[in-house]
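Novice: mind looking at a prediction? Sequence and model below.
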Amino acid sequence: MPETKNTVEIERIQTGVRMEKRLIKVLKAVAELKDMSLGDLLEGIVLHAFEGKSAFSAQTLKEIDQFKKIYGLTLRAADSHHLKERR
């Protein structure tokens, strides 16, 4: 794929990140909906978050709500500092 003037060359690494199961299911569904890899989706979310911006349009947020219902994801941002892994 030829580079354009807006292309930014990066180096990616493999990582072994553990995340909540239902959260991953929703993220994978969103990535599939947007025809992108999970890694590309996560990079976009993080880069937007670092700038205090939402990574998703109003329509995508509605779709995410549907995926959350499908996969039983009830966690909210306020829960993020109170999660404890089941043993």
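Specialist: Yep, that arrived. Residues are numbered from 1 along each chain as shown.
Novice: only C-alpha atoms for contact and neighbour calcs from this point on.
Specialist: OK.
Novice: could you say which helix or strand contains the spatially most central residue of the chain?
Specialist: The geometric centre of the chain, computed from its C-alpha atoms, lies nearest to residue 42 (Cα atoms, centre = their mean), at 4.3 Å. Counting by DSSP states H and E, the element that carries residue 42 is helix 38-50.
Novice: quick one, what contacts residue 45?
Specialist: Going by Cα atoms under 8 Å, 6 or more residues apart in numbering, residue 45 touches 54, 55.
Novice: what about 6 Å?
Specialist: Residues in contact with residue 45 (Cα atoms under 6 Å, 6 or more residues apart in numbering) are residue 55.
Novice: another structure for you, compare them:
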Amino acid sequence: MVKVLKGLAEFNGETLGELLEKIVLHSFEPVPGDEGESSASPHSKRQLAAAKDLMRIYGMNLDVHASRGFERDTAETES
């Protein structure tokens, strides 16, 4: 995932930090009428196509809900 993000940042002509900041800030902007379910995307159609290609190149087969299946460190969740 980091390789895809770094590649997309390079594609956009920005740093990884700038890309992450933009993604996070947009995640706080809900799509009107779909609050809590959707958020605004900071990416153009061209950037989304580049991201899809980078995901293919780096073998990233995750979708928007993939984090639900990630293992959690039980020590962190119990504290």
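Specialist: Now that the structure is in, tell me what you want to look at. No experiment lies behind these values; they were computed from the predicted model shown.
Novice: returning to what we had before: which residue in the second structure aligns with the residue nearest to the centre of the first structure?
Specialist: Counting by TM-score structural alignment, residue 42 of the first structure corresponds to residue 20 in the second structure.
Novice: ranges for the helices of the first structure?
Specialist: 21-33, 38-50, 58-71 (DSSP state H).
Novice: let me have those helices in CSV, extended by distance to residue 78 of the first structure.
Specialist: Listed next are those as CSV, based on distance: least, Cα to Cα, whole Å:
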stretch, distance to residue 78 of the first structure
helix 21-33, 15
helix 38-50, 16
helix 58-71, 16
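Novice: mind checking which of those is nearest residue 82 of the first structure?
Specialist: Nearest to residue 82 of the first structure among those is helix 21-33 (15.3 Å), distances taken as Cα to Cα.
Novice: tell me how far the closest one lies from the chain's centre.
Specialist: Taking the mean of its C-alpha atoms, helix 21-33 of the first structure sits 7 Å from the chain's own mean (Cα atoms, centre = their mean, to the nearest Å).
Novice: give me the contacts around it.
Specialist: Contacts to helix 21-33 of the first structure, defined as Cα under 6 Å, 6+ apart, come from residues 37, 38, 67, 71, 73.
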